[in-house]
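Novice: this is the structure alone, sequence omitted:
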């Protein structure tokens, strides 16, 4: 009896993974859209399609960006999306993608908008709202910007812009299209005064993550590219961007 019990325990132990994934994202429409307990968005749909193809049923958790990034930077088997791939971040993660291409820009209230001709012009005379610890804030700091007002959410930045507490905020061409309505603004109330960088977003695995899992996700992503699923998801959520690429 003891032998059978031991054998059964050994079989169960062998069938149980030695790790569990944590899949982390943030509330950042239209990449990730949180409405109550429902989660959607272009990046969410891409990740769920990968999960379906590899047989993964891990729940996707939503965190403030700084916390999600810290987890992925320090803990194995954490999947973080959607994440900008930068030279500074390159050695910190294993990258799957790219899943999206976006543009970074400075945005102002239309009533106060003044076009900028360069990054240098934005270094003085204005206060710029940034999102704490995100790639855009990190980039501007690396370029010598000292006139940054960091916030824990982009919604707070929009409220600050609307109230005149900041002059510009940093956002993306896709993100700015959906956020203002939640703050009582109409489409067109905020305008881009300068686009300063184009980047690609990825799914990032923390260092020390299970290699077989990472490889399975990479293979599933490659399949989605080859069979047209990735392009179809992008076009469904971002029709204007998809049209611009044709």
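Specialist: Good, I have the coordinates. From a predicted model like this one, the values you see are computed outputs, not experimental measurements.
Novice: please make it C-alpha for all contacts and neighbour counts, starting now.
Specialist: Will do.
Novice: figure out the length between the terminal residues of stretch 164-183.
Specialist: Start-to-end span of stretch 164-183 (Cα to Cα, to the nearest Å) is 14 Å.
Novice: spatially central residue for the chain, please.
Specialist: Centroid check for the chain by Cα atoms, centre = their mean gives residue 82 as the closest residue, at 2.7 Å.
Novice: what ranges does this structure have for its strands?
Specialist: Here the chain has its strands, by DSSP state E, at 22-25, 33-35, 38-40, 60-62, 78-84, 93-109, 128-131, 148-151, 168-172, 190-206.
Novice: list the buried residues for the biggest helix by length in the chain?
Specialist: Using DSSP state H, we find that the single longest helix of the chain is helix 211-227. Within helix 211-227, the residues that count as buried by 16 or more other Cα atoms under 10 Å are 214, 216-221, 224.
Novice: save the residues you listed as a markdown table, and put in distance to residue 88 too.
Specialist: Listed next are the buried residues of helix 211-227 as a markdown table, based on distance: Cα to Cα, whole Å:
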| residue | distance to residue 88 |
| --- | --- |
| 214 | 21 |
| 216 | 26 |
| 217 | 23 |
| 218 | 22 |
| 219 | 25 |
| 220 | 27 |
| 221 | 24 |
| 224 | 28 |
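Novice: and which of those residues is nearest to residue 28?
Specialist: Proximity of these to residue 28 (Cα to Cα) peaks at residue 221, which lies at 21.7 Å.
Novice: next up, a structure to set beside the first:
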């Protein structure tokens, strides 16, 4: 599967066709779809060659191939990625939480992933201590700007300018945690193993202090994209869950429980299709 090369001034378009591609209207030439994401290993990151890589990126690449959709993928700080996807036509951002605040701003494809989100701290600071008094203490929590989890931290009593730091990039908070400049960060279970290893190399452990939420992460497409196109995206995504393609990309990276939950989601959707369709979104 080709990767997406990046430089400061150029994003090379992704142009792949597939024998499984769905048919597009013949009278309309495909325009290049601009997709944005953030640095969030193991789903999205720049590899040693400067290419946008990761398990979720590979899934998006697969869907682009099956749709015969030319596209670019650019990795940006999250707030900028989200803003561009909202302002630009024929664009999208992944992976993002679908919630009431964002619902009307995009057209949605997913879920791409499902996660349990928690607030974690360092063992040398919090071992044997309870969460109840943390928000009113001098302990500092950290999260990145425009994250939906900022509101969760504020509801717990954390306040920007007092005991809440908001960063530009997703990974900055964990760097601050390693350096001892903050004591609490928001993580999902997919990134936990990698971060735990880094923390153990520093001589400590990550401790779950407080579960925050269960979230579903989506590809959010701009509102100008036709509903029929969005539906084709949804169909090829669910097909990748049913035919084992998603499993091959996600296995060993994300939890078996999450992979199986996504497969079950697609199986249930397939059962709801009209009998004459045979549950196959590629049938014409």
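Specialist: Everything's here; your move. Note that the structure is predicted; figures quoted are calculated from it, not measured.
Novice: what is the neighbour count of the aligned residue in the first structure for residue 115 of the second structure?
Specialist: By TM-score structural alignment, residue 115 of the second structure lines up with residue 102 in the first structure. Residue 102 of the first structure has 17 neighbours, counted by other Cα atoms under 10 Å.
Novice: is residue 102 of the first structure in contact with residue 172, as I believe?
Specialist: Yes: the criterion here is Cα atoms under 8 Å, and residue 102 of the first structure meets it with residue 172 at 6.5 Å.
Novice: how close does the residue in the second structure that residue 56 of the first structure lines up against get to residue 116 of the second structure?
Specialist: Using TM-score structural alignment as the criterion, residue 56 of the first structure maps onto residue 69 of the second structure. Between residue 69 of the second structure and residue 116 of the second structure the computed distance is 32 Å (Cα to Cα).
Novice: more neighbours: the two, which one.
Specialist: Counted by other Cα under 10 Å, residue 69 of the second structure and residue 116 do not tie: residue 69 has more neighbours, with 22 against 15.
Novice: wait, isn't the more buried one in contact with residue 30?
Specialist: Yes: here residue 69 of the second structure reaches residue 30: they are 7.0 Å apart, a contact under Cα under 8 Å.
Novice: neighbouring contacts of stretch 71-85 of the second structure?
Specialist: Stretch 71-85 of the second structure is contacted from outside by 4, 6, 11-15, 32-39, 45-46, 52, 64, 91-93, 144-146, 168-170, 221-222, using Cα atoms under 8 Å, 6 or more residues apart in numbering.
Novice: show the buried residues in those.
Specialist: 4, 6, 11, 13-14, 33-39, 45-46, 52, 64, 91-93, 144-146, 168-170, 221-222.
Novice: list the contacts of residue 173 of the second structure.
Specialist: By Cα under 8 Å, 6+ apart, the residues touching residue 173 of the second structure are 142-144, 167, 182, 185.
Novice: look up how far residue 107 of the first structure lies from the aligned residue in the first structure for it.
Specialist: In the first structure, the residue matched to residue 173 of the second structure (TM-score structural alignment) is residue 157. Distance, residue 157 of the first structure to residue 107 of the first structure, using Cα to Cα: 11 Å.
Novice: find the residues that touch each one of the two.
Specialist: Common neighbours of residue 157 of the first structure and residue 107 (Cα under 8 Å, 6+ apart) are residue 169.
Novice: the residue nearest to the centre of the first structure -> the second structure?
Specialist: Mapped onto the second structure by TM-score structural alignment, residue 82 of the first structure lines up with residue 95.
Novice: contacts only, for that match.
Specialist: 37, 112, 217-220.
Novice: of the residues you listed, which is the most crowded?
Specialist: In terms of neighbour count, residue 220 stands highest of these at 28 neighbours, by other Cα under 10 Å.
Novice: wait, doesn't that residue sit right on residue 104?
Specialist: No: contact criterion Cα under 8 Å: residue 220 of the second structure and residue 104 do not qualify, at 10.6 Å.
Novice: burial check on the residue nearest to residue 123 of the second structure when sequence neighbours are not counted, number of neighbours?
Specialist: Residue nearest to residue 123 of the second structure in three dimensions, not counting chain neighbours: residue 205, with 5.1 Å by Cα to Cα, 6 or more residues apart in numbering. Residue 205 of the second structure has 19 neighbouring residues, counting by other Cα under 10 Å.
Novice: could you pull up the residues touching residue 205 of the second structure?
Specialist: Residue 205 of the second structure is in contact with 122-124, 196, 199, counting by Cα under 8 Å, 6+ apart.
Novice: among the residues you listed, the buried ones, what's the PyMOL command?
Specialist: To isolate the buried subset of these in PyMOL, counting by 16+ other Cα under 10 Å, use the following:
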select buried, resi 122+123+196+199
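Novice: which ones are touching residue 219 of the second structure?
Specialist: Counted by Cα under 8 Å, 6+ apart, residue 219 of the second structure has contacts 92-96, 108-112.
Novice: quick one: the longest helix of the first structure to the second structure mean distance?
Specialist: Plainly put, helix 211-227 of the first structure ends up 2.0 Å away from its match in the second structure on average once the two are laid over each other (mean Cα distance after the TM-score superposition for the first structure).
Novice: centre of the chain to that helix, how far?
Specialist: Here helix 211-227 of the first structure is found 19 Å from its chain centre; the criterion is Cα atoms, centre = their mean, to the nearest Å.
Novice: and if you look at stretch 134-150 of the second structure?
Specialist: Centroid separation for stretch 134-150 of the second structure versus its chain: 20 Å, with Cα atoms, centre = their mean.
Novice: can you check stretch 178-186 of the second structure too?
Specialist: The chain centroid and the centroid of stretch 178-186 of the second structure are separated by 22 Å under Cα atoms, centre = their mean.
Novice: contacts for it, please.
Specialist: Taking contacts as Cα under 8 Å, 6+ apart, the residues outside stretch 178-186 of the second structure that touch it are 117-122, 125, 139-143, 149, 173-174, 176-177, 199, 202.
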